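J.: attaching a predicted model along with its sequence, questions to come.
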Amino acid sequence: MSNIATPSLKIAVVIPAYKVGSHILGVINKIGPEVSRIYVVDDCCPEGSGAQVKETCTDERVKVIRNSENQGVGGAVIIGYKAAIAEGMDIIVKVDGDGQMNPDLISDFVAPIAGGEADYTKGNRFFDLEEIHVMPKMRLFGNAVLSFMTKLSSGYWDLFDPTNGYTAIHRDVARHLPFSKISHRYFFETDMLFRLNTLRAVVVDIPMNAKYGDEVSNLKISKIIGEFLFKHIRNFAKRIFYNYYLRDMSIASIELPLGIIMLVFGVVFGSYHWITSSQAGVATPVGTVMLAALPVIIGLQFILAFLAYDISTTPRRPLHRNKNQQYL
């Protein structure tokens, strides 16, 4: 565990509470003294998790916030973020209340932010290949698919495990997030990455082990793949427009549209002549084949060049670094 406790650094933990009545008190009890405030956000929990914490928890750091209507995990976390910002917390850690996330790792998530190396940290259960065998195979496959889509839509090509909700963020970065536009449901974690990229925030993965007990996950990957795919395509289009045409222009701004145009032309032109030749029972002329193949090859090269440029421009300079020198 990293030693990040300093007199001037105030760390808050946000715990969204929904159907976690049997686990949340154990999670709170494991949170160390480096944390100044714990926000339990009862997201209109049918088990009354918030009331349970209020009645039985004696930890003075705990503050219970209850939503009158269910906002989803993202909505609950955003409410916790706003409360932490209002109370002047410096770094805000999000921990689930179901016991899957080890509170002993809080210092590991905070250290890169306190050290001026990152604006946002998130867990990665895939770092240790010897440990991921405990993860259900369907969930493992779903996370791999979602991770690839997230790389495309968010621009953080060096990150994995996008649905991992164990995160930490610096207050000065959180203050600039458009909370009203961020998805409030299960797309919250991946939408956060897209929003962070538009701010050019530095995001770092924190290795952690997968942990599964008797808790039941509300996330069914098989049911949300379609919804996630649509939202990833939307965010990808927005990110490309924001980063390559609205705020800046580069060679990549030309490579992507030119590559797509040439690829589409080659595929359509080649398919048309192949179908026509097949119906006529004659071989497609070599010149026609080359005229179709050449744009496809060149188009793919332009698209690959764009991807190489996009990967190389992953944010590397933390937004809050200058403001955070007092903590070093």
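T.: Sure, I can see it.
J.: switch to C-alpha atoms for all contacts and neighbour counts from now on
T.: Will do.
J.: buried residues in the helix or strand where Gly287 lies, which are they?
T.: Following DSSP states H and E, one finds Gly287 within helix 286-312. Applying a neighbour-count criterion of 16 or more other CA atoms under 10 Å, one finds 289, 292-293, 295-296, 298-303, 305-307, 310-311 buried in helix 286-312.
J.: go on, stretch 79-92?
T.: Of all the residues in stretch 79-92, those buried under the rule 16+ other CA under 10 Å are Ile79, Gly80, Tyr81, Ala83, Ala84, Ile85, Met89, Asp90, Ile91, Ile92.
J.: contact partners for Ile206?
T.: Contact analysis of Ile206 by CA atoms under 8 Å, 6 or more residues apart in numbering lists Asp108, Phe109, Thr121, Lys122, Gly123, Asn124.
J.: grab the nearest non-local neighbour of it.
T.: Of all residues not flanking Ile206 in the chain, Gly123 sits nearest, at 4.8 Å (CA to CA, 6 or more residues apart in numbering).
J.: that neighbour in helix, strand or coil?
T.: Recorded secondary structure, Gly123: strand (DSSP: H, G, I helix; E, B strand; the rest coil).
J.: what about it, neighbour count?
T.: A total of 27 residues lie near Gly123 under the criterion other CA atoms under 10 Å.
J.: residues contacting it?
T.: Listed by CA under 8 Å, 6+ apart, the contact set of Gly123 reads Asp161, Asn164, Gly165, Tyr166, Thr167, Asp205, Ile206, Pro207, Met208.
J.: out of those, flag the one nearest to Pro178.
T.: Closest approach to Pro178 among the contacts of Gly123 (CA to CA): Thr167, at 17.7 Å.
J.: picking up where we left off before, and the residue nearest to Ile206, how far from Ala308?
T.: 25 Å (CA to CA, to the nearest Å).
J.: try this one next to it:
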Amino acid sequence: MSNAYRIAVVIPCYRVRSRIMPVIESIGPEVGWIILVDDACPESTGEWVARHCSDPRVTVLTHPENLGVGGAVITGYRHALTTAADVVIKLDGDGQMDPALILRIAGPLLAGQADYAKGNRFHRIGFAKGMPWVRLVGNAILSLLTKLSSGYWQLSDPTNGYTAIRRELLSELELERVSRRYFFESDLLYHLNQIRALVVDIPMRARYEDEPSSLSPLKVLIPFLLGNLRNTLRRIGYSYFLRGFSVASVELLLGSLLLTAGAGFGLWQWHDSAESGVPATAGTVMLAALPIILGMQMLLSWLNFDVTAEPRQVLHTLLGDRQMPMKQALRSKENAG
């Protein structure tokens, strides 16, 4: 089965005018559509590409106001649904993502082995060579937070924007609810988990030269922390108490209550003992320690259940039948054109 003309590439553009043409020129013939979204770029990147690029695969879309990287990608996703592409790749326009890896990223999706794929720059130690240490530390912390908030415990490098998604999922996702700013990739993982999509990591090398980054760690720290906390609570509430209730739900609820009660009682008794100078009795210590131990055991059991509950079945094959007539019509239109 040929990969040609089954892949669409979405490129969000903001202040990348000097770098965008080499990126477009590096995209191989395996790609049938290149959708460039000018996110109210002050350099008018989209207009410049429209004037200087002769590649017939390129379509330029322009936002009248800046919506953020997520908003630009979502605009590109929606346009990709009007094509006959099976897989949609998100590629940055600053040159940090190698277009030669497009087939590697799209491969599992074209083969029907996954619904969504993303790059992972930490698969090997050598892959992260050249990455600034601030990003290394930040990505390690964000990886842990995103595992908890998304439920994809086997994934790493959650902010990696080199991604691929099956068109069937684009129709299934509520794209209007996904974050529009830098939290886009992490928030999308949460929404993918809610529809039980199979997500895989694709090993890739970090590519850092002299490209300036508009992502300030201090600027996004609070939004990322709040976003992951919100998604963690939403995922737990929906997955364990609304959509499904199981032994794991009981373990999570009782474990949290026991741990909180034991810690609270222990701190209260410790304060009283410190004030009075009278050591706490062995029985008092056990009344505090036992709920903490039982609570921790229950929470660890719940965590083990949550890790093993990560989606394992490909979803797009189940959704494909309902979209088949539309896809056939689009392909007939493309062939006629």
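T.: Arrived safely, thanks for sending. Everything numeric in this text was worked out from a predicted model, so none of it was measured.
J.: now the TM-score, please.
T.: Aligned and superposed, the two chains score 0.96 in TM-score terms (TM-score structural alignment, normalised by the length of the first structure); 322 aligned residues with a CA RMSD of 1.4 Å.
J.: can I get the buried residues of stretch 79-92 of the first structure in a markdown table with distance to Lys238 of the first structure and secondary structure?
T.: Shown next, in a markdown table, are the buried residues of stretch 79-92 of the first structure (distance: CA to CA, whole Å; DSSP: H, G, I helix; E, B strand; the rest coil):
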| residue | distance to Lys238 of the first structure | secondary structure |
| --- | --- | --- |
| Ile79 | 25 | helix |
| Gly80 | 27 | helix |
| Tyr81 | 25 | helix |
| Ala83 | 29 | helix |
| Ala84 | 29 | helix |
| Ile85 | 28 | helix |
| Met89 | 31 | coil |
| Asp90 | 30 | coil |
| Ile91 | 28 | strand |
| Ile92 | 27 | strand |
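J.: can I get those residues in JSON lines with distance to Asp172 of the first structure?
T.: Output for the buried residues of stretch 79-92 of the first structure, formatted as JSON lines (distance: CA to CA, whole Å):
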{"residue": "Ile79", "distance to Asp172 of the first structure": "16"}
{"residue": "Gly80", "distance to Asp172 of the first structure": "15"}
{"residue": "Tyr81", "distance to Asp172 of the first structure": "11"}
{"residue": "Ala83", "distance to Asp172 of the first structure": "14"}
{"residue": "Ala84", "distance to Asp172 of the first structure": "11"}
{"residue": "Ile85", "distance to Asp172 of the first structure": "9"}
{"residue": "Met89", "distance to Asp172 of the first structure": "10"}
{"residue": "Asp90", "distance to Asp172 of the first structure": "8"}
{"residue": "Ile91", "distance to Asp172 of the first structure": "9"}
{"residue": "Ile92", "distance to Asp172 of the first structure": "11"}
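J.: in the first structure, which residues correspond to stretch 181-201 of the second structure?
T.: Using TM-score structural alignment, stretch 181-201 of the second structure lines up with residues 185-205 of the first structure.
J.: distance of Thr62 of the second structure relative to Ile35 of the second structure?
T.: The value you get for Thr62 of the second structure to Ile35 of the second structure, if CA to CA is used, is 11 Å.
J.: re the thing from before, ok, the contacts of Ile206 of the first structure in the second structure, which still hold?
T.: Retained contacts for these in the second structure, judged by both residues aligned by TM-score structural alignment, their matches' CA atoms under 8 Å, are Asp108, Phe109, Thr121, Lys122, Gly123, Asn124.
J.: which part of the second structure lines up with stretch 274-291 of the first structure?
T.: Under TM-score structural alignment, the match for stretch 274-291 of the first structure is residues 270-287.
J.: mind listing residues that contact stretch 86-100 of the first structure?
T.: Outside stretch 86-100 of the first structure, the residues within contact range by CA under 8 Å, 6+ apart are 9-18, 20, 22-24, 26-27, 77, 81, 84, 101, 103, 106, 109-110, 113, 165-172, 210-213, 215.
J.: can you do 7 Å?
T.: In this structure, residues lying in contact with stretch 86-100 of the first structure by CA atoms under 7 Å, 6 or more residues apart in numbering are 9-17, 20, 23-24, 27, 81, 101, 166-171, 211-212, 215.
J.: by contact count, what packs against whichever helix in the first structure runs longest?
T.: Longest helix in the first structure by number of residues (criterion: DSSP state H): helix 251-280. Applying 3 or more CA pairs under 7 Å, 6 or more residues apart in numbering; DSSP states H and E, one finds that helix 251-280 of the first structure contacts helix 286-312.
J.: mean offset of the helix it packs on relative to the second structure (after superposition)
T.: For helix 286-312 of the first structure, the mean deviation from the second structure after alignment is 0.4 Å (mean CA distance after the TM-score superposition for the first structure).
J.: so what does Lys82 of the first structure match up with in the second structure?
T.: By TM-score structural alignment, Lys82 of the first structure lines up with Arg78.
J.: now its match: closest residue in space that isn't a chain neighbour?
T.: Distances taken as CA to CA, 6+ apart put Leu170 closest to Arg78 of the second structure, at 7.8 Å, once the chain neighbours are dropped.
J.: how about Leu219 of the first structure?
T.: Tyr186 (7.2 Å).
J.: quick one: the helices in the stretch 1-150 of the first structure?
T.: Applying DSSP state H, counting those that start in this stretch to the stretch 1-150 of the first structure gives helices spanning 24-29, 49-56, 72-86, 106-114, 137-154.
J.: how about these in CSV, adding distance to His232 of the first structure?
T.: Converted to CSV, the helices of the stretch 1-150 of the first structure look like this (distance: least, CA to CA, whole Å):
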stretch, distance to His232 of the first structure
helix 24-29, 32
helix 49-56, 33
helix 72-86, 17
helix 106-114, 26
helix 137-154, 5
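J.: pick the most deeply packed of those helices.
T.: Mean neighbour count (mean count of other CA atoms under 10 Å) peaks for helix 106-114 among the helices of the stretch 1-150 of the first structure, with a mean of 24.
J.: can you confirm Asp201 of the second structure is in a helix?
T.: No - assigned with three-state DSSP, Asp201 of the second structure falls outside any helix and is strand.
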